[in-house]
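> model the following, please.
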Amino acid sequence: MGTRLLHSPQRVIHTPIYYGWLMVLIGGLGVFFSAPGQTYSNSIFIDYYIRDFGWSRSLVSGIYSGATLIAGFLLMFIGRMVDRFGPRIMMTIVGALLALACFWNSFVFTPVMLFVGFLTVRLLGQGSMTLLPNTLVPQWFIRKRGRALSLMMIGGFAGATLAPIFNAWMIDHWGWPTAWRIWGILLLVVFVPLAAIFVRNRPEDVGLVPDQTGSNSQPDPSAALNETNWTLREAMQTHAFWLILLCVSFPALVNTGLTFHLTSIMEEQGLGVSTAALVLSLMAGIGFPMTFVGGIAVDRYPVNRVLAFVFLLQLSFLVLILNVHSVTTAVLFAVVWGACNGLGQIVLNAIWPQYFGRRHLGSIKGIVMAVTVVGSALGPLPYGMTYDWFGGYTEVILATMTCPIIGTAAAWASKAPEKDVI
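The predicted model follows:
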């Protein structure tokens, strides 16, 4: 039944340009509207919760980590639902539910309500609204997959750049509850209708093939025919699957821990909230052009080698953050951090369909996103506990440096698997 739902014949679409580029646009909007569940957006609200309700930083960090952890495990089921029902239905439903989650967060006043709020926005926002576009776009491209993903990620970096500033502005003018409600309204008015009306699951469903140059051009199905598809069970039997999965967890852990406590880290080093906002925005701004570099790189070079380079950049910005004591050094840190994230997001999204094919990508990416979210859940709490115990973050940052060291070795060893075809 699931296969029929996903691959049911639809009317052939004729457009002046390849319809897949519209999927890239809507996918980019989806990643943008994952913002309410992303740490770069939630981090702006944290200090207001602590101030208004008298909660400790460790309590809020623990609630956030616990909710994120549970959301991560639930994402495995979301991935299977994507394979069953297709991105179109799932993007429409998830977008509407995320809007409701934003409205819920505007009314929180107890730790339990905060936990439910964090759980829903992390599951539906950070998890599902990132999973769905990264499952949809690779269905439409094979040879140009890296470039398509890099264009899609414009939405992600636009969200990372604008959401912290937008949140701070809304909170300053109307308060944090209204800020949450505005996000909910935008989701219902902008994203949900576009997903419901225009998204199509696969090019084959509408008489097209991946990478087609235009609707009226002669289809070239050779790339799709030569593609090797792995089921989730088959993929899990390869060494590459587990090595890449390990690599996936490290950026999530490191970035979430740093982003969640960035304001506090900057204040500890003699800088303020404005510097933290500058770092987040600049990091996203630098990451944006680096996605194009990443898209070209994964289309031309072995993707695992590019991933190993990403981890060397991660080690570099962890060294830099320990030496941020001025706006100048903060800017340098933001530049390296942004370059790392820009490359990393493209590589970690391109490697799965490149290694394991498109047919079961939803189930595979569901596991990947689950590990991503669980990795992000493990980030904030150690940072918060280290601050409460030692009055700073130096110890936890030094410990975090083991992640890129292990990641470099794992990436280098994760060569593309070969499937025996009988």
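> from now on I want contacts and neighbour counts done on CA atoms only, so please keep to that.
Noted.
> what about the helices in the stretch 251-400 of the chain?
262-268, 273-300, 303-321, 327-356, 361-377, 380-390, 394-400 (DSSP state H, counting those that start in this stretch).
> nearest approach to Glu418 belongs to which of these?
Minimum separation from Glu418 across the helices of the stretch 251-400 of the chain (Cα to Cα) falls at helix 327-356, 8.7 Å.
> distance from the closest one to the middle of the chain?
Averaging C-alpha positions (Cα atoms, centre = their mean, to the nearest Å) puts helix 327-356 11 Å from its chain's average.
> quick one on the thing from earlier: would you turn the helices of the stretch 251-400 of the chain into TSV with distance to Ala168 and mean neighbour count?
TSV is the format used below for the helices of the stretch 251-400 of the chain (distance: least, Cα to Cα, whole Å; neighbours: other Cα atoms under 10 Å):
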stretch	distance to Ala168	mean neighbour count
helix 262-268	13	20
helix 273-300	9	22
helix 303-321	23	21
helix 327-356	19	23
helix 361-377	23	27
helix 380-390	21	19
helix 394-400	27	15
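> what's the closest of these to Ser217?
Going by Cα to Cα, the one of these nearest Ser217 is helix 273-300, 22.9 Å.
> the closest one: how far from the chain's middle?
That offset, for helix 273-300, works out to 13 Å (Cα atoms, centre = their mean).
> one step back: format the helices of the stretch 251-400 of the chain as JSON lines; extra columns: distance to Glu204.
Listed next are the helices of the stretch 251-400 of the chain as JSON lines, based on distance: least, Cα to Cα, whole Å:
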{"stretch": "helix 262-268", "distance to Glu204": "45"}
{"stretch": "helix 273-300", "distance to Glu204": "23"}
{"stretch": "helix 303-321", "distance to Glu204": "26"}
{"stretch": "helix 327-356", "distance to Glu204": "17"}
{"stretch": "helix 361-377", "distance to Glu204": "16"}
{"stretch": "helix 380-390", "distance to Glu204": "43"}
{"stretch": "helix 394-400", "distance to Glu204": "44"}
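> would you do the same for the sequence below? I want to compare the two.
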Amino acid sequence: MLKVSPKNLLEPNYPFAPKNFPFFYGWIILIVCTIGVIMSTPGQTIGVSAFTDHLLAATGLSRLQLSNAYFIGTLTSGLILPYGGVLLDRFGARVTVVCASIGLALTLCYLSFSDRLATIINNTFPIIPYSTIALVILVLGFVCLRFSGQGMLTMTSRTTLGKWFDRRRGFVSGITGVFVSFGFSIAPLTMSSLIDILGWRNTWLAMAVVVGMGMGLIGWFFYRDNPEECSLLMDGKKHTQNSFDTKHSSDNNLQDFTRAEALRTIMFWVVTLALSSQALIFTGITFHIVDIGAEAELSQMQAVSIFLPQAVVSTIVGYLMGIAADRVPLKYLFTVMMLGQIIGVAAITNFGVPLFRVLTIVGFGITSGCFGTLSAVALPRFFGRTYLGSISGFQMMILVIASAIGPSFLAIFKDKLGSYQPGLYGCLILAILILIFTFFARQPRKSHLLE
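Model (predicted):
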């Protein structure tokens, strides 16, 4: 009988051996990693957006001040994410996902009484303006929220999934993308409903319990770093491989880029910039969607109602992308993603017109569906698994920084020019430039590294 100790608790075969399952354990990994990404919703902008107006009312900060706090917090979390990737490579997915879940839960508890904490500190040190205290408290909260949720929990789940599949990676990423896209898209409506029932503080506290205890236990019980530590192989292949599998494995070994080598390829930057533009644009628009709708003379319900049909489009596209990712060069799929982004941004500049609202739903549905699949498939496909954590950490840093810029970028135009329109046109130009850049992408080879 295995003696239980802190070390044994993290053994791959404790509390059960994945190799004893009657089917390939990677399918369990698919399920729990999908849950992991969905559980990161409170740390995603689409999850924060439902609480924006409540934080404004509770703290008394202006929309620009709150956007700047979100920017600083997200930027800071992005800058430390590469170290999170290194820790993921060192300690593995199981430890990392549990720590990220607990960290996100504690952060949600902290944010739920952030305004009251600001009041307590202001009463203790009345010489310091309340707005300054509230700003600092929210910056700290956003740093932890974005690092644990959008950063580590998401990155760990996607990286782990990529390590368990090879030839079926596009298919399983497409399945994940279906549920994640749908989950993210309905998040604003779901959270708004919960806030109406429980209040914004109790909604955050309820989510803290679900993420901290629920995801923490799921992470410890089911997550495993890679199939090899469980005496398994990717895709459920047998140890006695045929010649095709041997050759395929050998090709993968040639693709084990270090982080430094990956950064010297054009493909890394094509992938990263495409995903980052989605993070910047979609985050900025989602954060201000109610106000963008108000500018177009739409009610709050009309503005947020685009997310549900967008979820339907995103779900369909995510499934199709998963199938295509195993058959079509990813370069062309990134082109589709950027075209969808361009349609969405161009359409939302005329948000008040019903036809353009439909095009907004279609465009952002396409790009969101592509994002979920391609963000999981691209890095392991091009750069291998050995240094996947550190490479993903660097890429995630750029994505998080981009998402930090989005809300403040649009808020500046609203504050200085009185409209989001110029900022949206700037986003459209960015998307077009990145689309052009994708035409220069090529399959990375170590012999082609940039000097």
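> for Val94 of the first structure, which of the helices of the stretch 251-400 of the first structure is the nearest?
helix 361-377 (14.3 Å).
> tell me how far the counterpart of Gly92 of the second structure in the first structure lies from Asp205 of the first structure.
Counting by TM-score structural alignment, Gly92 of the second structure lines up with Gly86 in the first structure. Computed as Cα to Cα, to the nearest Å, the Gly86 of the first structure to Asp205 of the first structure distance reads 11 Å.
> same check, this time on Ile154 of the first structure
For Ile154 of the first structure, the distance to Asp205 of the first structure equals 26 Å [Cα to Cα].
> with neighbour numbers in mind, choose between the two.
More crowded of Ile154 of the first structure and Asp205, by other Cα atoms under 10 Å: Ile154, with 26 against 17.
> contact partners for the more buried one?
When contacts are counted by Cα atoms under 8 Å, 6 or more residues apart in numbering, Ile154 of the first structure touches 28, 288, 291.
> and for Gln278 of the second structure?
So Gln278 of the second structure contacts 341, 367-368, 371 (Cα under 8 Å, 6+ apart).
> how close does the residue nearest the centre of the first structure get to Leu124 of the first structure?
Residue closest to the mean C-alpha point of the first structure, counted by Cα atoms, centre = their mean, is Thr130 at 4.8 Å. Relative to Leu124 of the first structure, Thr130 of the first structure is positioned 9 Å away (Cα to Cα).
> follow-up on the earlier one: any idea which element the aligned partner of the residue nearest to the centre of the first structure in the second structure lies in?
Matched to the second structure by TM-score structural alignment, Thr130 of the first structure sits across from Thr154. Assigned by DSSP states H and E, Thr154 of the second structure falls within helix 154-164.
> check the mean deviation of the helix or strand following that helix from the first structure.
Sequence-wise, the next helix or strand downstream of helix 154-164 of the second structure (DSSP H and E) is helix 169-198. Comparison of helix 169-198 of the second structure with the first structure after fitting gives an average deviation of 1.9 Å (mean Cα distance after the TM-score superposition for the first structure).
> how far is helix 169-198 of the second structure from where the chain is centred?
Per Cα atoms, centre = their mean, the centroid offset for helix 169-198 of the second structure relative to its chain is 12 Å.
> elements contacting the helix or strand following it?
Using DSSP H and E, the helix or strand that directly follows helix 169-198 of the second structure along the chain is helix 200-209. Helix 200-209 of the second structure sits against helix 93-112, helix 169-198, with contacts defined as 3 or more Cα pairs under 8 Å, 6 or more residues apart in numbering; DSSP states H and E.
> before we move on, back to that, okay if I get the contacts of Gln278 of the second structure as CSV plus distance to Thr159 of the second structure?
Formatted as CSV, the contacts of Gln278 of the second structure follow (distance: Cα to Cα, whole Å):
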residue, distance to Thr159 of the second structure
Gln341, 25
Thr367, 21
Ser368, 19
Phe371, 15
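> so which of those residues is the closest to Ser277 of the second structure?
Gln341 (8.8 Å).
> so what corresponds to that closest one in the first structure?
Superposed on the first structure with TM-score structural alignment, Gln341 of the second structure falls opposite Gln314.
> what residues are up against its match?
The contact partners of Gln314 of the first structure, taken as Cα under 8 Å, 6+ apart, are 337, 340, 404.
> swap in 10 Å and give it another go.
Contact analysis of Gln314 of the first structure by Cα atoms under 10 Å, 6 or more residues apart in numbering lists 250-251, 254-255, 308, 320, 336-341, 344, 401, 403-405, 407-408.
> now Ser34 of the first structure
Applying Cα under 10 Å, 6+ apart, the residues near Ser34 of the first structure are 28, 41, 95, 98, 121-122, 124-131, 155-156, 159-160, 187.
> for Ile28 of the second structure, same thing?
18, 21, 34, 222-223.
> select from these the one having the most neighbours.
Most surrounded of the contacts of Ile28 of the second structure: other Cα under 10 Å gives Tyr223, at 28 neighbours.
> how many neighbouring residues does Ala223 of the first structure have?
Neighbours of Ala223 of the first structure (other Cα under 10 Å): 13.
> the helix holding Thr154 of the second structure vs the first structure, average distance?
Mean deviation for helix 154-164 of the second structure: 0.7 Å (mean Cα distance after the TM-score superposition for the first structure).
> show me what that helix is packed up against.
Taking 3 or more Cα pairs under 10 Å, 6 or more residues apart in numbering; DSSP states H and E as contact, the helices and strands that helix 154-164 of the second structure lies on are helix 26-39, helix 63-91, helix 93-112, helix 169-198, helix 354-383, helix 388-417.
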